[in-house]
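**Student:** the following comprises the amino acid sequence and a computationally predicted model.
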Amino acid sequence: MRGDLEPGTPIKDVELAERLGLSRTPVREALATLTDEGLVETKPHAYTRVTALEAEPVRDALVVVQSMHALAVGIATPKMNVEDIVAMRAANKAFKKALDADDAVAALAADDEFHAVAVHRCDNFAIAATIDRFTPLVRRAEHSRFSSPNARHSVTQHQQIIEACENGDPVLAASLVDENWNTLEAEL
């Protein structure tokens, strides 16, 4: 997801198992999961390789992830407490610090923490499961965005989301989350 393995890079389960100190079974299971998530492609008895980052499947997944996050914050906003707002502020502060340090991995983790507050507070397993299912396909594009100066505007957008949540405005919060995720579309 970070781009350490270029699209098309072959993956050999035996070599990967040896490198990780695992048996082939968990490696094969992990590769099957990555295949389901669209990050790896396989052709039996021919190849297993990293998929190309194609815009259309990522856009399809992005629409779902974006919608679920907007729905989550819309449901969560009336339920949020002071601790939730504090957690969102702390995550946004960590996000800004990571961006300032050009640390895309830390920025992605802080962004996940920020959005997870609403996902957790909405307490809807279907929303959380759908986000978990489709986020991996979007993750490479997110990592690319957080590796560039283009991500700086998200700090301000996050602050606006926090304010909408703090003011108890679920419609505005959902609209702002939708707008925040929509900026990833430009990266594609």
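**Tutor:** Here it is on my side, so go on.
**Student:** C-alpha from now on. contacts and neighbour counts both.
**Tutor:** OK.
**Student:** which parts of this protein are helices?
**Tutor:** Shown for the chain, the helices assigned by DSSP state H span residues 13-20, 24-36, 55-76, 82-100, 104-122, 125-146, 153-166, 170-187.
**Student:** got another, please set it beside the one above:
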Amino acid sequence: MPVPVSAESVARSLLRDDVYVRLRDAIVDGTLEPGEQLRDGELAAWLGVSRTPVREALLRLQQGGLVVARPGRSTSVATLDARAIRDAQAVVASMHELAVRQAVPQLTDADLDRMRTANEHFAAALRAGDVDAALAADDEFHDVPVACAGNHALRGVLEQYTPSLRRLERLRFASLAGRGSVALHERLVERCAAGDVDGAAATSYETWQTLEPLLAADR
């Protein structure tokens, strides 16, 4: 008979994921500031959990570039390092380009409508100056082709490296420069609807290069 999975094991898994998401979001939204020292005991008390899931979450965050660990010294929130962000941007842009390339032949009218609706929400959030809503709508927009591609390895890479870009995107979406992404989204939907695989893939890649002016300014 199959080995049973206990409810306790499932609960532990969900707890680890929840702690990771909460710490990741706290870093992305600035609750935990760049350079801030992270003590697992304090974080555990804040989240109401034991130190074990906190330590596991910090390790995952380190792998994604959001946390810096100095053996024998301290763990802290990573600063907005231009080179590290540029590296993450290159990876994320390439993964989204691949996702769109794989997804275009499979996208349905309902999928395209979801992208259009997400972009409308994105534009409305930018006009209202609601950065959190803009980020959520942007995630919703790009997740449609990622989901349709059905490439689990690709999704895993995006989950690891996208959060480090989101910290910089908060600055872009808080400015008028972020509105350029609305037009890029519209062009991406048009090319997906036309079945233009190469054009859609190129537009997707271009969309994820819009952080370059901010990176250049940080040089």
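**Tutor:** Ah, there it is. All values derive from a computational prediction rather than experimental measurement.
**Student:** please state their TM-score.
**Tutor:** Overlay of the two chains. TM-score (TM-score structural alignment, normalised by the length of structure 1): 0.95; 188 aligned residues with a CA RMSD of 1.2 Å.
**Student:** picking up where we left off before, out of the helices of structure 1, which comes closest to His45 of structure 1?
**Tutor:** His45 of structure 1 lies closest to helix 13-20 among the helices of structure 1, at 12.2 Å (CA to CA).
**Student:** which stretch of structure 2 lines up against the closest one?
**Tutor:** Aligned using TM-score structural alignment, helix 13-20 of structure 1 spans residues 40-47 in structure 2.
**Student:** now stretch 80-98 of structure 1
**Tutor:** Stretch 80-98 of structure 1 corresponds to residues 107-125 of structure 2 when matched by TM-score structural alignment.
**Student:** could you pull out the buried residues of that stretch?
**Tutor:** For stretch 107-125 of structure 2, burial by neighbour count (16 or more other CA atoms under 10 Å) applies to 107, 111-112, 114-116, 118-123, 125.
**Student:** quick one: closest of the helices of structure 1 to Gly3 of structure 1.
**Tutor:** Comparing the helices of structure 1 by CA to CA, helix 125-146 comes nearest, at 6.8 Å.
**Student:** what's the average distance for that closest one when superposed on structure 2?
**Tutor:** The superposed helix 125-146 of structure 1 is, by mean CA distance after the TM-score superposition for structure 1, a mean 1.7 Å from where its aligned residues fall in structure 2.
**Student:** residues in contact with that helix?
**Tutor:** Where contact means CA atoms under 8 Å, 6 or more residues apart in numbering, the residues beyond helix 125-146 of structure 1 that reach it are 1-3, 37-39, 53, 57-59, 61-62, 64-65, 68-69, 72, 99, 103-105, 107-108, 119-120, 151, 184, 187-188.
**Student:** got the angle for it vs helix 82-100?
**Tutor:** Put simply, helix 125-146 of structure 1 runs at 20 degrees to helix 82-100, going by axes from the mean of the first three to the mean of the last three CA atoms, to 10 degrees.
**Student:** just tell me the aligned range of helix 125-146 of structure 1 in structure 2.
**Tutor:** Going by TM-score structural alignment: helix 125-146 of structure 1 matches residues 152-173.
**Student:** just send the helices of structure 1 back as TSV, with distance to Tyr47 of structure 1 too.
**Tutor:** Below are the helices of structure 1 laid out as TSV (distance: least, CA to CA, whole Å):
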stretch	distance to Tyr47 of structure 1
helix 13-20	10
helix 24-36	12
helix 55-76	21
helix 82-100	37
helix 104-122	29
helix 125-146	20
helix 153-166	39
helix 170-187	29
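**Student:** I'm done for today, thanks for sticking with me.
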